[in-house]
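[1] sharing a model that was predicted from the sequence below.
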Amino acid sequence: MSYDSWDDGGLTPLEQAAGVWNLIYGQCKCGDCDECALREENAQSKRKQKLEGSARFKDASKLVGGLARNHDIKLALLRRIHLDSLDVAIVRYMAYEALPAYYAVLLKSPQCIERLIEGLFVKVCHIAPTPDLSDDILHLSSALCSNPLRQTAYERVGYMQRFIHDTIDRQFGNGAALALPAVPVKNALAAARLHLSIADANRSADYIEQLDAASVRAMTAEYAEPQYFAAPQGKRAQTRWRVRHMRPLSYYFPQDHRNLLMSIRIIDEQLPREQFIYEAAMRYASR
């Protein structure tokens, strides 16, 4: 058996303490002596210099260089991380929700909500479009996207769902919406949540952080105390079913991106501005 893969080099603790490692391999590996401390210090210095010279460090410094407040610096970097993570999150969300690939064409379209609702009405419910109905759909879409009350994507899609149900009930009688086929409705609502989340990620930094935090709070509260809801016809209600729909888009970011969001969020805003910028840029570059 070779000792090359052993961390102790095949030496006993007594032999390591006596310096046999150093005699055989040319450097100490105890981790406690001055030589080890100096070697670790040199390694950290090299890592630091590498990060300071990286494109990510320079990009972060340039991004926040003109901002006066540490809070605004933090928000700007958090927004950049959201935008950096967006494409991966879209792919992961679509896979998790089993959304057909053709929905990808709609997701970034300004008319996404209108097309999703109209598609359900025409293709699934066979409701002929009218000028009044089209106007109602347009007004709803505009309100959901503008979001003056800063509600989460889950909350806003709840309005869309109620609009669909109310329209169908008016057309075919009270309770008709309960007979809707589950899959096309599920897909439309999931696509709407993703569309709104994508649009939200392109807004101001404080807006993004506020909605992300609100989504996490709602998800945590629902998980702790699930609210009762009536399951669709022929389905059994599942506890905490809403939790998966309440998740912010950041839930689907790569793990290192989520870790970076947390790392930036906890930087002390009382630091001097230049020190704060340096610390934030270093953390951004270290991802």
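    Sure thing, it's come through.
[2] switch to C-alpha atoms for all contacts and neighbour counts from now on
    Noted.
[3] which helix runs longest in this structure?
    Ranked by residue count and defined by DSSP state H, the top helix of the chain is helix 70-96.
[4] show me what the helix or strand that that one is followed by is packed against.
    Going down the chain from helix 70-96, the next helix or strand is helix 104-107, by DSSP states H and E. Judged by 3 or more Cα pairs under 8 Å, 6 or more residues apart in numbering; DSSP states H and E, helix 104-107 is in contact with helix 182-201.
[5] what's the next helix or strand after the helix it packs on packed up against?
    For helix 182-201, the following helix or strand on the C-terminal side (DSSP H and E) is helix 205-224. If you count contacts as 3+ Cα pairs under 8 Å, 6+ apart, helix 205-224 packs onto helix 70-96, helix 182-201, helix 243-246.
[6] ok, structure two:
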Amino acid sequence: MSYTYDEGNYVGSGAEDIWFHIDSLEGESDSKIEKREEHQAELEAKWRERRRSFIKAVAHLKTSDEIRTKTIQKILNDSVDFLANKHIAAEYLNSTFADLAKQNKTLPVMIRGVLKESLGPAFDDSAIKRRGGRWGYQGISERINSLCEEIYRNTEREIAYIRVSKVQRLIHSIADEKLGEGSYLKLDKPLMRKLLSAARLHLNLHDIDLSP
């Protein structure tokens, strides 16, 4: 295979012609270089902020053991926060769900919010007897709080995915009781998906906080 130069291109001769435009050999365009430099500047700014934060966190500590413990805690917290933000971005969670997922014991707030959005005027706290009598005569808020307490205690050591399925069953049950049999099928699917995703993140963060 031989190559000749022809008006800004290398032209191959032989069984097939292969073209290499000179521009592609000159490296990145100005816009790409600018974007890369902006990204690098952002990373450096974040690193400086983390360094300042860490120095502030350990400045009052006196022993190497205290500093070591604080360092490990800082690394773990940063890692958890990074993974949480990655989950939020991957699941396209809005700021409301993202903020609630990171706060302490906000699962009841998320469930009530979705039920109010889904049921509209049908949402109220009146007592409804669930078939089978598990809930007895309890209002919606009481049922939500009861389930969430059970989920947070997690005496059976269930993973977040299983506990979130209980949230889904409760919402489906309340929708059917308020709006009629099979009404859970008409619930806003994207909203439910975001709730369940936020709930999984929330419970995983909760479990990490409780771990020894």
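    Perfect, thanks for sending it. What you are looking at is a predicted structure, and each value in this text was computed from that prediction instead of being measured.
[7] got a TM-score for the pair?
    The TM-score (TM-score structural alignment, normalised by the length of the second structure) is 0.57; 136 aligned residues with a Cα RMSD of 2.5 Å.
[8] still on that earlier bit, report the distance from the longest helix of the first structure to the chain centre.
    A distance of 6 Å separates the C-alpha centroid of helix 70-96 of the first structure from that of its chain, computed with Cα atoms, centre = their mean, to the nearest Å.
[9] again with stretch 175-191 of the second structure
    On Cα atoms, centre = their mean, the centre of stretch 175-191 of the second structure falls 25 Å from the chain's centre.
[10] what's the angle between the longest helix of the first structure and helix 182-201?
    160 degrees (axes from the mean of the first three to the mean of the last three Cα atoms, to 10 degrees).
[11] between the helices and strands packed on helix 205-224 of the first structure, which one is nearest to R258 of the first structure?
    Nearest to R258 of the first structure, of all those, is helix 70-96, at 8.8 Å by Cα to Cα.
[12] what residues sit buried inside that closest one?
    Residues of helix 70-96 of the first structure classed as buried by neighbour count (16 or more other Cα atoms under 10 Å): 70-71, 73-82, 85-86, 89-90, 92-94.
[13] show me where the second structure has helices.
    Counting by DSSP H, the helices of the second structure are 30-58, 64-90, 95-102, 107-119, 140-153, 160-179, 189-210.
[14] just put these in a markdown table and tack on distance to W19 of the second structure.
    Below are these laid out as a markdown table (distance: least, Cα to Cα, whole Å):
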| stretch | distance to W19 of the second structure |
| --- | --- |
| helix 30-58 | 23 |
| helix 64-90 | 39 |
| helix 95-102 | 49 |
| helix 107-119 | 58 |
| helix 140-153 | 63 |
| helix 160-179 | 53 |
| helix 189-210 | 48 |
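[15] tell me who's in contact with the most centrally placed residue in the second structure.
    In the second structure, the residue lying closest to the centroid (Cα atoms, centre = their mean) is I88, at 2.8 Å. By Cα atoms under 8 Å, 6 or more residues apart in numbering, the contact list for I88 of the second structure reads 98, 198.
[16] map it across to the first structure for me.
    Under the alignment (TM-score structural alignment), I88 of the second structure pairs with M94 in the first structure.
[17] ditto for N77 of the second structure
    The equivalent of N77 of the second structure in the first structure is L83 (alignment by TM-score structural alignment).
[18] its match reaches S204, doesn't it?
    No: applying Cα atoms under 8 Å as the test, L83 of the first structure and S204 come out as separate, 11.5 Å apart.
[19] M246 of the first structure and K74 of the first structure: what is the separation?
    Separation of M246 of the first structure from K74 of the first structure (Cα to Cα, to the nearest Å) stands at 25 Å.
[20] re earlier: of all the helices of the second structure, which lies closest to N9 of the second structure?
    helix 30-58 (21.2 Å).
[21] counting contacts, what elements does the closest one pack onto?
    On a contact count with 3+ Cα pairs under 8 Å, 6+ apart, helix 30-58 of the second structure meets helix 64-90.
[22] what angle sits between the helix it packs on and helix 189-210?
    170 degrees.
[23] what is the burial count for the aligned residue in the second structure for R162 of the first structure?
    Counting by TM-score structural alignment, R162 of the first structure lines up with R169 in the second structure. By the criterion of other Cα atoms under 10 Å, R169 of the second structure has 12 neighbours.
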